[in-house]
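J.: missing the sequence, but the structure's below:
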């Protein structure tokens, strides 16, 4: 056992010549690939090996012996421990270039397709952009206190954050205050997470608790809400148990820049995390899809209507479909809120059999879809695509986009006209992208 452990933790120098899709540097040692956290292409680093696999090894950077000209000093003191951001040591242009490379590699290697045109990457603020997320909470016996943060590189542990520069400052600078708050509660061992979400009017926090809170704890949470101006919600069980503690009513909404639209939401609803990038993404989607007054447009995985309502401002008729019935209800309310009468929303489990869905019958001219990480293979296989001249595909996972692109090109007669990366999550290795298909 001791001999095996010494092999794993050996230290060596390594030249880095590539980057993995999750943001680690790649080098080769004795012909075997080594994935190294904290290393960049073009660097020589001193590595401590942390894992062994049959086809590759893993390690972490102990010292940079020869630095890349793209290396910068990470802003966050928790870089290397917290797993929330893994690219802070790479300058912003290098980050989006790396993500563009991941997209192109996925399209070619997995989908066997190449876009006719490469879109200029979309970028926005690199810091203080994250308006939605979830902090893990844990009472750590050895430290004798509560820690609040994102997971560490080893997901069994919660990073003890003093701040977060990627989260909107109203929240990112108050993480120690959240930890102190939970530490003051009688039920501090039974609060596993805090969800946060920021709208134009303010911030909402949802405290998940596994056991009923004492009256004293409820008053401490209420006092925190009053002192900070945050809206505090409690969640003792499933999604349907979320309820306001203070204030009883707080409107939550965000506007879509330049469109005159406002979308209302609830604290646990899905919204795009980066408001500035979301505005640019919608503008690009409208440019690529080019909805016209005579067009009937289908928006799949439509959520609250983030794309649906902007499309309805230009198209003759828009149909939005979403699996979450609660989101569909709020999307309908958002259409009324914005005075749009040419849009209809439907709830449907999109990966399942759609043959009986009434919205499938009349056909469409254009399609926009924004699926989850798994992609849209099941729904694309069922759609009557014959009349759909143009498809815009917004993707949060380049691998599933590449697979679906291959299907559309080889099986359904589309051409991949354009594709490009979007930096929805700066400082992380997450790759968001957008693609245009035409018959």
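T.: That came through fine. Since the model is a prediction, treat every value here as computed from it, not as a measurement.
J.: contacts and neighbour counts: CA atoms only from here.
T.: Fine.
J.: element containing residue 204?
T.: Using DSSP states H and E, residue 204 maps to strand 203-208.
J.: in that strand, what's buried?
T.: Using 16 or more other Cα atoms under 10 Å as the test for burial, strand 203-208 gives 203-208.
J.: another structure for you, compare them:
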């Protein structure tokens, strides 16, 4: 195919690609927006579809904007910087509603207002790849190139906090100066805040060989100059992560001031990428759940207690269930530190293997919050349905927080068509602006 191939874009798919149809074949065209007429070049062809990228825009959409980051289009970290921010949220809301209808044959009774916040500099967690590429002048630090395992040659990033964006060239120089520039494949970023609200910047260096004394001195100097904290991870497991410098660094934490809750966490623990959106999302979840004293509430896939502790602050009795023993330990510690140990209970359980019997063993719940990973909560929902079929009283209200519209829709179908729940409302939280990632929240009631 040549650049003479022309298509008119009809819509965007769930990955932010323009969708068109030419001669009976579906085209997915990167960089194209609805309403645009573009020239494109295919890079993957199948009998029923093609993957392509834009080579020239013949008629631009009024929603097209100039990408803020000069690495956009090469770096694979973002896919929607060329689309107006309000249009991005509209696209994501449509992706959610389409998934609910096409997969579950459901329409929410209410579409919730979009949970949104700053569109730039929001990314408080990131996993940066590191590669020594001599033909490009040395060490590269950043995200992978689009559709590639290569590391993008980037010296800034608009979705990382400004301090970290500005630090990328310095990190490249630092790693390049070490004795093991080709044996340090990853830097993991985790940002917290202290009691005064000042940001804490932690960088976990994955090292495949020991550092020399000179290397260690360079890291200490770098940390002191740039006011960051280094951790080292010499093994494949996160259990090998240890604080390196400064040794008196305060533990990482994030706060939910509205609920007077502070969560301490370790740099490799799962926390939400966007702390600002997380605060609003927790507020929305609490407003929908309406926890009250005297109620017994389950927080499924509770992690380190992101929703558990705000629920407990209401006076309700909360049981947090999580598959990671380390996160459950952290959740218990956070409950104690926040004075909420009396009305919280935590247990380690693999909710991907939930059964009616295991669910029944936890006791009766008035309400439930479910916040699963991308795989969703199919077995848990099946267990709820089986209990209902057996005449066991199921939670009358469920708030479901999702990071994958497809698995939310699958689980919503079971809740609505097999378990007797109504989909009272659903909406998105723009947790990852400039990307096609869709975070959402839904309310179900029996």
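T.: Good, I have the coordinates. Keep in mind that what you see is a predicted model, and the values were worked out from it rather than measured.
J.: pull out the buried residues from stretch 169-177 of structure 1.
T.: So for stretch 169-177 of structure 1, counting by 16+ other Cα under 10 Å, buried means 169, 171-176.
J.: end to end, how far does that stretch reach?
T.: 13 Å (Cα to Cα, to the nearest Å).
J.: ditto for stretch 209-219 of structure 1
T.: Terminal-residue distance, stretch 209-219 of structure 1 (Cα to Cα): 15 Å.
J.: which bit of structure 2 covers that stretch?
T.: Mapping stretch 209-219 of structure 1 onto structure 2 (TM-score structural alignment) gives residues 207-217.
J.: likewise for stretch 151-161 of structure 1?
T.: Against structure 2, stretch 151-161 of structure 1 falls on residues 144-154 (TM-score structural alignment).
J.: what is the end-to-end distance of that stretch?
T.: 10 Å.
J.: ok now that stretch, how far from the chain's centre?
T.: When C-alpha coordinates are averaged (Cα atoms, centre = their mean, to the nearest Å), stretch 144-154 of structure 2 and its chain have centres 20 Å apart.
J.: tell me the contacts of whichever residue in structure 2 pairs up with residue 62 of structure 1?
T.: Taking TM-score structural alignment, the alignment pairs residue 62 of structure 1 with residue 55 from structure 2. Shown in contact with residue 55 of structure 2 (Cα atoms under 8 Å, 6 or more residues apart in numbering): 3, 38-41.
J.: check which helix or strand residue 55 of structure 2 maps to.
T.: Assigned by DSSP H and E, residue 55 of structure 2 falls in strand 49-59.
J.: distance from the following helix or strand past the strand holding residue 204 of structure 1 to structure 2 after superposition?
T.: Downstream of strand 203-208 of structure 1, the next assigned helix or strand under DSSP H and E is helix 215-228. Once the two are superposed, helix 215-228 of structure 1 sits an average of 1.5 Å from its aligned residues in structure 2 (mean Cα distance after the TM-score superposition for structure 1).
J.: what about the nearest residue to residue 310 of structure 2 once chain neighbours are set aside, how many residues nearby?
T.: With sequence-adjacent residues excluded and distances taken as Cα to Cα, 6 or more residues apart in numbering, residue 310 of structure 2 is closest to residue 259, at 5.7 Å. Look at residue 259 of structure 2: counted by other Cα atoms under 10 Å, it has 16 neighbours.
J.: hmm, residue 313 and residue 259 of structure 2 touching each other?
T.: Yes: the criterion here is Cα atoms under 8 Å, and residue 259 of structure 2 meets it with residue 313 at 6.7 Å.
J.: if we can go back for a sec, tell me the angle of the strand holding residue 204 of structure 1 relative to helix 215-228?
T.: 160 degrees (axes from the mean of the first three to the mean of the last three Cα atoms, to 10 degrees).
J.: give me the helices and strands touching strand 203-208 of structure 1, please.
T.: Where contact means 3 or more Cα pairs under 8 Å, 6 or more residues apart in numbering; DSSP states H and E, strand 203-208 of structure 1 is packed against strand 193-198, strand 231-235.
J.: could you quantify the relative orientation of it and strand 231-235 as an angle?
T.: Using the same axes, to 10 degrees: strand 203-208 of structure 1 against strand 231-235 is 20 degrees.
J.: how far off centre is strand 203-208 of structure 1?
T.: That offset, for strand 203-208 of structure 1, works out to 19 Å (Cα atoms, centre = their mean).
J.: have a look at how far, on average, it is from structure 2.
T.: Strand 203-208 of structure 1 sits 0.3 Å off on average (mean Cα distance after the TM-score superposition for structure 1).
J.: what's the angle between that strand and strand 193-198?
T.: 160 degrees.
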